[in-house]
Structures are given as C-alpha cells and as structure tokens.
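Asker: Here you go, sequence then predicted model.
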Amino acid sequence: MKFFVLGSLAVTDGATPVDLGGLKQRAVLGYLLLHANQVVPNSRMLDALWDGQPPSTARKMVQNAVSAIRRVLASAEQTCSAELVTHAPGYQLHVAQNDTDIHRFRSLVHKGRDAVGSGAAVRGAHLLREALCLWRGRALADLVEQGTVWSELSAVEDERLTAQEDCFDAELQCGRHREITPELEVLTAAEPLRERLCVQFMLALYRSGRQVDALNVYRRTRNALVDGLGIEPGPELQALQHRILDHHSSLQVPAYA
C-alpha cells in the first residue's frame, strides 16, 4: 500500500484507490500518517480531532476508527507492510518510509540541498523540483476543507515553502531567473511577509532587466511589513535594494551558471 498526505488523503493498493470511509476515520489515519512510526497518545489524538473539546463518546469513536483502518490494511490484495498497533498510551502506525509521499518528499529535499551545497546546483534544482512535484495540493486538503486545523499541517506547509525557496536559490544559480519569475510573483503575493521569497523575486526581476519592478516589490514588501508587523525589512532585503540602486556587479548571474 502507498499512503498520500501531500494533497487530499489517499491510499492505493497497487494502482487501485482504497476506500477510507468517513471523515473521522480519515482524520485518524491522516493524523497517524503525519506521525508515522511514532506513538500518538490518546489524549493528543482526541485534542487534535475535536479541537481540545472531545465529547464523552470521543474515545469510543477513535477506537471504532482504528478498527476500521485495521480492516482496510488487512484487506490489501498486495502485500501490505503497514500495521496499526495499540501502544500505550495510544496508537502507533508502522509504515515503510518509502510507502509515504511525505517521506519521499523529505528525502528528495535532503538530497537536493546536499547537491546544491556541494556545488551541483543543476542537479540540486532537479531533485528539489522532483520533491515539489509530489504535492497535489495542500497537505490533507480534504480534511482542511472540512475544518481541520492542526499545527502539524502548518509545519508541513512551511516545509514545502522552504523547499520552494531552496529550489529558487538553486535555479537562480543556474541562470533560470526568467523561468521562475511567474512562480515567484504568485508566491510573493500569497506570502507577502516572507522576505526570502521577496529577495528571490527582486533578484529574478533585476536579472531580467526589470529594475523598476524589482524596486516596486521592495516597496510593497516594506509596506506589508511595516503595516502588518510594525517592523522594517531585514538587513538582507535592505542590502539588496541598495545593490539594485547601485547596479552592483554581485547581482549578475554567476559565471558558472
């Protein structure tokens, strides 16, 4: 079986989608997958599923969901290595790491960063793009649409954004500033307070011959930071603005790109 959380929750048995049942059953499985191979205490599960206000029947509902998930795992036509066990003080979902898209994502990101760090920016960018292509939407998007709000989901989404920023850095090293400008425009609009994205967008615009647009992005970001958080842009962003005004040679595409 393969398990997918980078998008709507999904499980496949070979190439066949598996019916995961109702919302609570899907939520229990999704939460366990976010903590795969870790013991999840009952109290933590109940708080997550009912936003800190579980009803008196909550523990029984989780037990029923666990039983149903075990039946799903047992019904696999192909060999299923996953196992959901009771482990005091809660439950533990044993699953092979390569059977989850979130592990494959993290592994590819790690390899991509290592490649960039060793000077292989082209390979690093390729690996990071491969990792990002595993995403099919927001993590556990179907549960989020039903009102699920977990800190773990925010953390996973931040992993995705950081991987995108790492990928943009690698592609800027490779001279692909024009190719990534449309993506950066969308992301900086969605994440106006994320300064690293702003730096990347300004640099991509400048290298594309769009100095005025790059400076406009700086002004927009500064206004968002001052109005939203009451702070000025950080040193890196301010320094980039000055280098753009000075047409500093350090802003050119690296010679090895």
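Answerer: Nice, I can see it. Residues are numbered from 1 along each chain as shown.
Asker: hey, let's count contacts and neighbours off CA atoms from now on
Answerer: OK.
Asker: Identify the single longest helix in the protein, thanks.
Answerer: Longest among the helix segments of the chain by residue count, using DSSP state H, is helix 151-173.
Asker: can you pull out the helices in the stretch 1-150 of the chain?
Answerer: In the stretch 1-150 of the chain, the helices defined using DSSP state H, counting those that start in this stretch lie at 23-34, 42-49, 58-74, 101-117, 121-132, 141-145.
Asker: what helices or strands is the shortest one leaning on?
Answerer: Packing contacts for helix 141-145, counted by 3 or more C-alpha pairs under 8 Å, 6 or more residues apart in numbering; DSSP states H and E, involve helix 23-34.
Asker: Now residue 231: closest residue in space that isn't a chain neighbour?
Answerer: residue 225 (5.7 Å; C-alpha to C-alpha, 6 or more residues apart in numbering).
Asker: re earlier: please identify the deepest-packed of the helices of the stretch 1-150 of the chain.
Answerer: Neighbour counts (mean count of other C-alpha atoms under 10 Å) averaged over each of the helices of the stretch 1-150 of the chain peak at helix 121-132, with a mean of 22.
Asker: quick one: that one to helix 151-173, angle?
Answerer: 150 degrees (axes from the mean of the first three to the mean of the last three C-alpha atoms, to 10 degrees).
Asker: Put together TSV for the helices of the stretch 1-150 of the chain, with distance to residue 238 on each row.
Answerer: TSV is the format used below for these (distance: least, C-alpha to C-alpha, whole Å):
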stretch	distance to residue 238
helix 23-34	38
helix 42-49	41
helix 58-74	51
helix 101-117	25
helix 121-132	26
helix 141-145	36
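Asker: and of the ones you listed, who's closest to residue 175?
Answerer: The closest approach between residue 175 and any of those, judged by C-alpha to C-alpha, belongs to helix 121-132 at 10.0 Å.
Asker: who's in contact with residue 181?
Answerer: 201, 204, 205 (C-alpha atoms under 8 Å, 6 or more residues apart in numbering).
Asker: Residue 184 is in contact with the first one, correct?
Answerer: Yes. A contact is recorded between residue 201 and residue 184 when judged using C-alpha atoms under 8 Å, the distance being 5.6 Å.
Asker: try it against this one:
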Amino acid sequence: MSERPDPVRFNLLGPVNVVLADGRVVLPSGGPRAVLVLLLANADRVVSVEQLASAVWGEHRPSTAAAGLRNHVLRLRRMLGDDAGLRLRTVAPGYLITTGPGELDVADFLEGCRLGAEQLRAGEVATARQTLSTALELWRGAPFADLPPCVDGAAQAHQLDETRMKAWQDRVDADLRLGRHRELVAELRGLTRAHPLREALHGQLMLALYGADRQAEALAVYQELRKRLVAELGVEPSAQVVDLQLRILAADPSLLEPAERSGSGATVPGPDGRSVGQAAPCSSVKAW
C-alpha cells in the first residue's frame, strides 16, 4: 500500500458521488451514503459512532447498530478501492475520512470564493471573474442534499448558500467593471426574481440596465424594489441603492467610465473608484 492514497473526487454540492482515480463514479446508497455524507461534511475530523448511528437509523436504532455501522464502513472502503484504509480510518470514538487538496468540492468552492474576492479587491478583475466562475460551476444542486432527515445540516447548507450568493455578486461586479452590462441583464433579472429582497442584486441590475442604455427600466427596478421593501418589511431602500437611483436619474456619466488597465493587464476601476462593489471609500455606490 502506498504512503499516500491515489487522488479521488468527493462531490457534496449536489447529490453525493465519488469519482475514483480511474474515472469510475461511485454512487453509494442507503446506510453507506448517510455515513459518507456525514463524514465528508466533517472531513478530516473524527465523527463519533453515536453521531453516525443517529444519521443512519435516527431514533429507531436497532440493537445491532454498532455491527451494522461497521458493515457500512466496510462497504465504503470496498467502494473506495485499495487505498481506502488510508482515507477512511477508525479513530476513537468513531471514524475519520481524510481528503487532500483538490479532492473535496466544498473545500475548492470555499477557496475559490475567498481567492476571487481577494483578486477583485486587488483590481485583478478579469482573473477574479474566472476564479469566481470556476468556483460557482462546482454547484450541481443543493449542498448536502443526501444528509438524512434526522441530521440537521441546514445551518451548514445555509452558510454555503450565502457564500455562493456573495461570490455570485462578486462575479457580477467583475462583469460590470469589465463593461459587460448588456450580457448581464437577463441573468440579473432571474437572480432578482429568485431573491426579491436582496438589494445588492437589484442595484447591480439597475447598473446593468443603465449601461445597456435602458435608463427607464433601471429606474423602474428601483421603484419596484422600494414598493416591495415597504410592503413586506416596512423599510426604505438602503442609502447605496438610493444614491445609485439618483445618479441614474441624473444620467451620471461617471457610472460608466471606462476601466483602466493594471500592470498585470487586468481591468480595474478608474481613479474615482465609481463602480459597484468597489471597496475603497468614495462618493459612489459602496460595496453591498
């Protein structure tokens, strides 16, 4: 047995599956699937026998649960192949699964979001767009979709979903800075329908419409947002969105000033910083 297992791919951002080194896709079912998802949701950390048994059987645990759990782990090891013993280990008080760099889609997603946001702040706009797009493409469906009903993964899934939405906004921000206003309108229409109270997306849609020479539609988006916020939450739009609306109303040309080129060749905002999502303080629309 080698000192380090062959690389595999564990996918949790959607229905769970494992892509082995030879390209075969493993789709565990039943108890082994519940065990694998819980172990991967806690990758590189020990999960107790008690937690795993609860995930598989819930409140109706049989007297043979410990033996049954060992059988589920044995089946998983067989699925993972010759190197399984290096990955799925028995560590008191339970079991531990280890993952390497590039093997767990959740880890790659989070790192891509972090790096993309960092690149965007540094003005590496084109690079940031590619990094964020790659991270977002890892989603195949709801995260941890295969967690058993008795396991509460809602908090972890919600946190991932919020991270995804922030990355989506950052990627749209990069596209806006790159002048892709027209291409963004349809995507942002869909996003605002799916998230009708998220002001950041409405602000980005307003800017995309304005950049696409659709000023009246941009102002209509603001009015629709305001009506919804007042009716459902009893609040007015944020100062950032109000400021953007006033600048669109005044046909402020600085909203669409061409980006400059950085030394690395990536586009960055102009010296007045007037672009949605710009982190530096300025009189324009601040970061959402």
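Answerer: Sure, I can see it. The structure displayed is predicted, hence computed values, not measured ones.
Asker: Keep only the contacts of residue 181 of structure 1 that stay in contact in structure 2.
Answerer: With both residues aligned by TM-score structural alignment, their matches' C-alpha atoms under 8 Å, the contacts of those that structure 2 also has are 201, 204, 205.
Asker: Show me what the second one lines up with in structure 2.
Answerer: Under the alignment (TM-score structural alignment), residue 204 of structure 1 maps onto residue 208 of structure 2.
Asker: residues near its match, how many?
Answerer: Neighbour count for residue 208 of structure 2, taken as other C-alpha atoms under 10 Å: 28.
Asker: Nearest to residue 16 of structure 1, out of the helices of the stretch 1-150 of structure 1?
Answerer: Closest approach to residue 16 of structure 1 among these is made by helix 58-74 (12.9 Å; C-alpha to C-alpha).
Asker: how close does the closest one sit to structure 2?
Answerer: Average distance, helix 58-74 of structure 1 versus aligned residues of structure 2 after superposition (mean C-alpha distance after the TM-score superposition for structure 1): 4.7 Å.
Asker: residues in contact with that helix?
Answerer: By C-alpha under 8 Å, 6+ apart, the residues outside helix 58-74 of structure 1 that reach it are 18, 20, 24, 25, 28, 29, 42, 46, 80, 82, 83, 84.
Asker: Skipping its backbone neighbours, what lies nearest residue 150 of structure 1 in space?
Answerer: In this structure, residue 150 of structure 1 finds its nearest non-sequential neighbour in residue 48, 6.7 Å apart by C-alpha to C-alpha, 6+ apart.
Asker: about what we covered before: for the helices of the stretch 1-150 of structure 1, which one sits closest to residue 167 of structure 1?
Answerer: Residue 167 of structure 1 sits nearest to helix 121-132 of all the helices of the stretch 1-150 of structure 1, at 5.3 Å, using C-alpha to C-alpha.
Asker: Structure 2: matching residues for that closest one?
Answerer: Residue span in structure 2 matched to helix 121-132 of structure 1, by TM-score structural alignment: 125-136.
Asker: circling back to that earlier point, mean distance between the longest helix of structure 1 and structure 2 after superposition?
Answerer: Averaged out, helix 151-173 of structure 1 is 1.0 Å away (mean C-alpha distance after the TM-score superposition for structure 1).
Asker: Which SSE is immediately downstream of that helix?
Answerer: helix 177-190 (DSSP states H and E).
Asker: quick one on the thing from earlier: next one: the residue nearest to residue 231 of structure 1 from residue 104 of structure 1, what distance?
Answerer: 35 Å (C-alpha to C-alpha, to the nearest Å).
Asker: Residue 83 of structure 1 now?
Answerer: Residue 83 of structure 1 is 19 Å from residue 104 of structure 1, by C-alpha to C-alpha.
Asker: swap in residue 239 of structure 1?
Answerer: Counting by C-alpha to C-alpha, the gap from residue 239 of structure 1 to residue 104 of structure 1 is 37 Å.
Asker: Ok, residue 174 of structure 1 next?
Answerer: 25 Å.
Asker: next one: residue 17 of structure 1
Answerer: Where residue 104 of structure 1 is concerned, residue 17 of structure 1 sits at a distance of 19 Å (C-alpha to C-alpha).
Asker: again with residue 200 of structure 1
Answerer: Taking C-alpha to C-alpha, one finds residue 200 of structure 1 at 26 Å from residue 104 of structure 1.
Asker: now do residue 114 of structure 1
Answerer: 15 Å.
Asker: Select, out of the helices of the stretch 1-150 of structure 1, the one closest to residue 211 of structure 1.
Answerer: Closest among the helices of the stretch 1-150 of structure 1, once you apply C-alpha to C-alpha, is helix 121-132, at 25.3 Å.
Asker: Show me the contact partners of the closest one.
Answerer: Counting by C-alpha under 8 Å, 6+ apart, 104-106, 108-109, 111-116, 160, 163-164, 166-168, 170-171, 173-174 sit against helix 121-132 of structure 1.
Asker: count of neighbours near the equivalent of residue 92 of structure 1 over in structure 2?
Answerer: Using TM-score structural alignment as the criterion, the counterpart of residue 92 of structure 1 in structure 2 is residue 96. A count of neighbours around residue 96 of structure 2, defined by other C-alpha under 10 Å, yields 20.
Asker: correct me, but residue 96 of structure 2 touches residue 84?
Answerer: No. Contact between residue 96 of structure 2 and residue 84 fails when scored by C-alpha under 8 Å: they sit 11.4 Å apart.
Asker: For residue 49 of structure 1, see how far away the alignment partner in structure 1 of residue 34 of structure 2 is.
Answerer: Residue 34 of structure 2 maps onto residue 27 in structure 1, with residues paired by TM-score structural alignment. Taking C-alpha to C-alpha as the measure, residue 27 of structure 1 falls 7 Å from residue 49 of structure 1.
Asker: Then residue 38 of structure 1?
Answerer: 17 Å.
Asker: Hmm, residue 31 of structure 2 is touching residue 54, no?
Answerer: No. Contact criterion C-alpha under 8 Å: residue 31 of structure 2 and residue 54 do not qualify, at 10.9 Å.
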